[in-house]
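Enquirer: Kindly return the folded structure for what I paste below:
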Amino acid sequence: MQISAPWGLTAYGTGTAVASPDLARVRLAAERVEPDAAAAFGATRLRVAAIREAMRAHGVPDEAVQESRLTLSSEYEGYGIERKFLGYRCEAGFTVELGDLDIVEPMLVAVTDAGANRVDEVTYTVRDAAALASRARSLAVSAALTRASELASASGVRLGAVLHVEDLDAGDPGPVMYRMEAMAAPPMPSGMQPGAVSVRASVLMGWALLRD
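Expert: Alright, predicted model coming up:
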């Protein structure tokens, strides 16, 4: 991106702020297929109760569940005139927010043992995303200033007042994600690490020029 009517000296700078994640969001789902809708709802409700109890046993409070969803659909086998009605599939899904990353793996094993059919996604991020983005922007400004100073020195001039600052890329933290199927409560990978969360920011700045 460029300033449409250049003047003085312009410089582009980027900065990346990196932090260790301190928050995990886990998307779970439990589902059952039963001959009638009432039975499907009932069976799924029992699974959800067992899953919530497993989470409580690992110190996860009920308010850590951020959102939930419930669906019911007809289940068939085969196609065309050979299609056979199997019953109703009821699915209950919810997202759990965990502040203690050490319990993520054991909790996942516990909830799959308790009846969760799927662990759709585990996302690691940071609580204070705004602070991380702010640090990235500060680094971007510093990078632009360093580049501008080098250009000014090489050109035999000095930087004057800042006349233009444009925020080009104020991105959100990029989450680190894991996905796994939980049909048979598989063991979690040993030593799985969530990695790092990073934010990249870019700025375009302009300065007036001074001559000795």
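Enquirer: Could you use CA atoms for every contact and neighbour count after this?
Expert: Fine.
Enquirer: Is the nearest residue to residue 31 once chain neighbours are set aside within a helix or a strand, and which one?
Expert: Leaving aside its sequence neighbours, residue 31 sits nearest to residue 91 (C-alpha to C-alpha, 6 or more residues apart in numbering; 4.2 Å). Using DSSP states H and E, residue 91 falls within strand 84-98.
Enquirer: Counting neighbours, which bits of that strand end up buried?
Expert: 87-98 (16 or more other C-alpha atoms under 10 Å).
Enquirer: Residues in contact with it: which ones?
Expert: Residues outside strand 84-98 that contact it (C-alpha atoms under 8 Å, 6 or more residues apart in numbering): 23-37, 40-41, 44, 48, 60, 64-78, 104.
Enquirer: now it: how far from the chain's centre is it?
Expert: When C-alpha coordinates are averaged (C-alpha atoms, centre = their mean, to the nearest Å), strand 84-98 and its chain have centres 23 Å apart.
Enquirer: And the helices in this structure, which stretches?
Expert: In the chain, the helices defined using DSSP state H lie at 37-57, 104-114, 129-155.
Enquirer: packing partners for the second one?
Expert: What that stands for is helix 104-114. Judged by 3 or more C-alpha pairs under 8 Å, 6 or more residues apart in numbering; DSSP states H and E, helix 104-114 is in contact with helix 37-57.
Enquirer: Just want the angle from the helix it packs on to strand 84-98.
Expert: Orientation of helix 37-57 against strand 84-98 (axes from the mean of the first three to the mean of the last three C-alpha atoms, to 10 degrees) gives an angle of 20 degrees.
Enquirer: on contacts alone, who are the packing partners of helix 37-57?
Expert: With contacts taken as 3+ C-alpha pairs under 8 Å, 6+ apart, helix 37-57 sits against strand 23-34, strand 84-98, helix 104-114.
Enquirer: buried set for that helix?
Expert: For helix 37-57, by 16+ other C-alpha under 10 Å, it's 37, 39-41, 43-45, 47-48, 50-55.
Enquirer: Just checking the distance from it to the centre of its chain.
Expert: Offset of helix 37-57 from its chain centre (C-alpha atoms, centre = their mean): 27 Å.
Enquirer: Looking at the helices of the chain, which is nearest to residue 178?
Expert: With respect to residue 178, and counting by C-alpha to C-alpha, the nearest of the helices of the chain is helix 104-114 at 11.4 Å.
Enquirer: before we go on, could you also do this sequence so I can check it against the first one:
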Amino acid sequence: MNQYKKLAMAAAAVLVLGAAGCAGAAGQTAQTQTGTGDNQITVTGKSCVNVVPDMAKIVFAVNTEGVSAEDTQKENTEKMNQVIETLKSMNIDEKCIRTSDYTMYPQYDYGYGNSQQIIGYQVGATLTISDQKIEDVGTILTKGVKAGINSVSEISYSSSKYDEIYQEALKQAVDASNVKAEALAKASGKTLGSIKMMTEGYEDESSRYYQTNSMISGMTKDQESMVSIQPGEQAVRAEVNVTYELK
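Expert: The predicted structure follows:
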């Protein structure tokens, strides 16, 4: 199997994300905790809402090797400039393009007993491309590889509607707490009264982004087929703690 086919298979394996959504959930979940006091009951309601991500962040690099540090750095800069120009030609805003890392290491030959001999240098420049539409990611990767990209280390997915979906999840969490509180009140021979206190539970901000570390390296500009992106679903979770009066 040639290098291109191996890379294509690697890309398909790491870029097709499995759903990280609400397993078995359709709206509310019934995971609650309860506590009792003087004519009061406290319920913790939880909810999970799935959303399909529509935005992506890509982290990729241009790595070059050479005998001379100066020549290797020059070659890397030229290739990186080609990549940046390609990105701009795709109408990607400059504020979305950031150089996030730059490295240069000597390469050694350890075949001289206890001595080390420098035989070359490796230079790597990393770009982070943020706030891109999901449907454009495949094109960005394909054209970027042709321009000089030879390593992709990360793709992160997010939803531009996260805040809206989180508000929906909060409402469902309140509904879930109402259902549980009604059942517990009835089981204790009482009726459910008004809400005495309500607090929002912990919001996991990391759920704003769904990330995969793809680690695709050795890509070549001979790659012609478009990389396919399948982001799957993103789980947005909410939690509320509600204290009710018992009558």
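Enquirer: Buried members of the contacts of strand 84-98 of the first structure into ChimeraX, please.
Expert: To isolate the buried subset of these in ChimeraX, counting by 16+ other C-alpha under 10 Å, use the following:
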select :23,24,25,26,27,28,29,30,31,32,33,34,37,40,41,44,48,60,65,72,104
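Enquirer: about what we covered before: as a markdown table, the helices and strands packed on helix 37-57 of the first structure with distance to residue 9 of the first structure would be great.
Expert: Shown next, in a markdown table, are those (distance: least, C-alpha to C-alpha, whole Å):
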| stretch | distance to residue 9 of the first structure |
| --- | --- |
| strand 23-34 | 42 |
| strand 84-98 | 47 |
| helix 104-114 | 51 |
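Enquirer: Out of the ones you listed, which is closest to residue 121 of the first structure?
Expert: Minimum separation from residue 121 of the first structure across these (C-alpha to C-alpha) falls at strand 23-34, 5.2 Å.
Enquirer: counterpart of that closest one in the second structure, which residues?
Expert: Aligning strand 23-34 of the first structure against the second structure (TM-score structural alignment) gives residues 55-66.
Enquirer: Against the first structure, what's the mean shift for the matching stretch, could you check?
Expert: Compared with the first structure after the fit, stretch 55-66 of the second structure shows a mean deviation of 0.9 Å (mean C-alpha distance after the TM-score superposition for the first structure).
Enquirer: equivalent range in the first structure for stretch 182-197 of the second structure?
Expert: Taken onto the first structure by TM-score structural alignment, stretch 182-197 of the second structure occupies residues 149-164 there.
Enquirer: Please identify the buried residues of the matching stretch?
Expert: The neighbour-count check on stretch 149-164 of the first structure (16+ other C-alpha under 10 Å) flags 149, 151-152, 158-159 as buried.
Enquirer: Return the member of those nearest to residue 132 of the first structure.
Expert: Nearest member of these to residue 132 of the first structure, counting by C-alpha to C-alpha, is residue 149, at 26.0 Å.
Enquirer: centre of the chain versus stretch 110-121 of the second structure, how much separation?
Expert: Going by C-alpha atoms, centre = their mean, where stretch 110-121 of the second structure is centred and where its chain is centred differ by 40 Å.
Enquirer: okay, how far is it across that stretch, tip to tip?
Expert: For stretch 110-121 of the second structure, the first-to-last residue distance is 15 Å (C-alpha to C-alpha, to the nearest Å).
Enquirer: Other residues contacting stretch 202-212 of the first structure?
Expert: Contacts to stretch 202-212 of the first structure, defined as C-alpha under 8 Å, 6+ apart, come from residues 7-15, 137, 140-141, 144, 156-170.
Enquirer: switch to 7 Å and redo it
Expert: Applying C-alpha atoms under 7 Å, 6 or more residues apart in numbering, the contact partners of stretch 202-212 of the first structure are 8-15, 137, 140-141, 144, 157-169.
Enquirer: on that earlier part again, possible to save the buried residues of strand 84-98 of the first structure as a markdown table with distance to residue 3 of the first structure?
Expert: Below are those laid out as a markdown table (distance: C-alpha to C-alpha, whole Å):
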| residue | distance to residue 3 of the first structure |
| --- | --- |
| 87 | 63 |
| 88 | 60 |
| 89 | 57 |
| 90 | 56 |
| 91 | 53 |
| 92 | 52 |
| 93 | 49 |
| 94 | 47 |
| 95 | 44 |
| 96 | 45 |
| 97 | 43 |
| 98 | 44 |
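Enquirer: residues contacting the residue nearest in space to the middle of the first structure?
Expert: Centrality entry for the first structure: nearest residue to the mean C-alpha point is residue 175, 3.6 Å, by C-alpha atoms, centre = their mean. Residue 175 of the first structure sits next to 123-125, 197 when contact means C-alpha under 7 Å, 6+ apart.
Enquirer: And it? What does it align with in the second structure?
Expert: Match for residue 175 of the first structure (TM-score structural alignment): residue 210.
Enquirer: separation between its match and residue 141 of the second structure?
Expert: Distance of residue 210 of the second structure to residue 141 of the second structure, computed by C-alpha to C-alpha: 19 Å.
Enquirer: What of residue 240 of the second structure?
Expert: For residue 240 of the second structure relative to residue 141 of the second structure (C-alpha to C-alpha), the value is 41 Å.
Enquirer: quick one, which of these two is more surrounded?
Expert: Using other C-alpha atoms under 10 Å as the criterion, residue 240 of the second structure and residue 141 rank with residue 240 on top: 24 against 19.
Enquirer: how about the more buried one, what's its partner in the first structure?
Expert: Using TM-score structural alignment, the equivalent of residue 240 of the second structure in the first structure is residue 203.
Enquirer: Repeat that for residue 46 of the second structure.
Expert: Using TM-score structural alignment, the equivalent of residue 46 of the second structure in the first structure is residue 14.
Enquirer: Thanks again, I'm all set now.
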